[in-house]
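**Student:** this is a predicted model, with the sequence first.
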Amino acid sequence: MGGSGGVYEVRRAWTRAGVSWFAAAAVLIGVCFVPHVEPADTDHIELVFAPFALWVAGVCSSRRVAVRVGEDGITLCRVVPFRKPEFVGWADVVAVDWSDDEHFWGRTSRLTLYRRTPRPVAALPGNPGLEGLDAYLATQVDPDFVATFRSTIQVERGTTLTDVDPARLAAALTALAPTVRHFGDLGDLGGATPATRLTPGR
């Protein structure tokens, strides 16, 4: 983690998920060397797990910047270093969603930017059924929440193998882009609108 003058950087790092994935792959590779354990007709099956273990180790040990929240906008870097990072200026960022989810294989997290579209989505043609549904949703959902989906596209990056600190991320967003809405787990940490969760049931 790093940053100065309000800038916040999220870096690749060894996380609980990374350690778990690497350990699981290492155990499977080790089991393959135990006599009479490897299934018949599957010589060198450990070669299937070795690339994954090496990939996890390489990503977690790289300490490369994954996300940079700066004065001009957000830069989303890719796992593959030779691919060009994607920069989104604050003028185009409507909302930021960071969510930490629990699955049967462990915890994962993701960062989603809601980027303003060049052409706002037009309203749907008049339809009594749709109008009734819109009227009902208007009483159940924050209008700003609906507007975010109508006028944006999503840009998403996984942050499971990073040292992201949601409190510092929310603070940086508030300091550098006070009009940007916070969704997901960031909704509890401030933002332009009251806390809103995008994931049903969360």
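**Tutor:** Perfect, I can see it now.

**Student:** please make it C-alpha for all contacts and neighbour counts, starting now.
**Tutor:** Will do.

**Student:** how near is residue 16 to residue 98?
**Tutor:** Distance of residue 16 to residue 98, computed by Cα to Cα, to the nearest Å: 18 Å.

**Student:** quick one: which of those two has more around it?
**Tutor:** Shown here are residue 16 and residue 98; by other Cα atoms under 10 Å, residue 98 has more neighbours (26 against 14).

**Student:** please compare the first structure with the one that follows:
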Amino acid sequence: MPISSPDTYEICYGWTRRGAWIALILASFMGVGLIPGAEPPVGHLLEPLLAPILAATVLTASCRRTAVLIDHKGITLGRLPFTHREFVPWSEIVSVDLRNVVAGSGRFRVPILDVRHRRGAAPRWDPANSPGVQAIDTYLAAHVDAEFVETFRGITMSTRGMVLCRLDPARLKEAVQGFAPGVRVSGDVDQGSPP
């Protein structure tokens, strides 16, 4: 979790315990096919499916590229394979959330960083013409604080997985609140850094 200067918080891709386990497990499954006389667990389809995932994991962890940059202009979400680099200025950001998605029958927690913002939001629907949106609005009006609903209406979300990053939740919260005190910071930011 290198901090470039007092004004920025930069999170870089790199090897983490979780990322190393993923690479080791993928390599082990692929290695079964290399044992003389052994039959791969899923025939010969396993290696072509796992090789690109293993290569992407190793390249991403080894590149040390910026995953997330928080500075006085806004938040920049770095590029991963199959994603694009994205910059979101503070004026468009509504909230920053760090959450853990449970995977693998509850054995693994995958840390995810969500940036909710107004730019690129889907076109607004007229609730009178959309029964689904009208039903959601009715439910939210009955169960959720009206100010909260209005804050998050018409936004979109940009997401980055933090499996190959060492993220300090306290530093994340401090940086966001330092640059944009009006932006909501929520989720698992008060817990310790995921491994």
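**Tutor:** Looks like it arrived, so ask away. On a predicted model such as this, the values are computed, not experimentally measured, just so you know.

**Student:** what's the TM-score once they're superposed?
**Tutor:** Once superposed, the chains reach a TM-score of 0.78 (TM-score structural alignment, normalised by the length of structure 2), with 185 aligned residues with a Cα RMSD of 3.4 Å.

**Student:** which SS state does the most centrally placed residue in structure 1 fall under?
**Tutor:** The structure's structure 1 has its C-alpha centroid closest to residue 110; by Cα atoms, centre = their mean the separation is 1.8 Å. The local conformation at residue 110 of structure 1, judged by DSSP: H, G, I helix; E, B strand; the rest coil, is strand.

**Student:** go on, residue 88 of structure 1?
**Tutor:** strand.

**Student:** show me where structure 2 has its strands.
**Tutor:** Counting by DSSP state E, structure 2 has strands at residues 9-12, 41-44, 66-70, 74-77, 86-89, 93-103, 108-117, 156-161, 184-187.

**Student:** give me every residue that touches the alignment partner in structure 1 of residue 57 of structure 2.
**Tutor:** When structure 1 is aligned by TM-score structural alignment, residue 57 of structure 2 is paired with residue 56. For residue 56 of structure 1, the contact set (Cα atoms under 8 Å, 6 or more residues apart in numbering) comprises 18, 21-22.

**Student:** roughly how far out does stretch 148-158 of structure 2 sit from the chain middle?
**Tutor:** Computed by Cα atoms, centre = their mean, to the nearest Å, the chain-centroid distance of stretch 148-158 of structure 2 equals 17 Å.

**Student:** structure 1: matching residues for that stretch?
**Tutor:** Taking TM-score structural alignment, stretch 148-158 of structure 2 hits residues 145-155 over in structure 1.

**Student:** run through who's touching the matching stretch.
**Tutor:** 94-95, 112-117, 119-121, 196.

**Student:** helices of structure 1, residue ranges please.
**Tutor:** Assigned by DSSP state H, structure 1 shows helices spanning 16-31, 46-62, 128-140, 143-150, 166-176.

**Student:** mean shift between the shortest one and structure 2?
**Tutor:** To tie it back to what came earlier, the one meant is helix 143-150 of structure 1. Following the fit onto structure 2, the mean deviation recorded for helix 143-150 of structure 1 is 2.4 Å by mean Cα distance after the TM-score superposition for structure 1.
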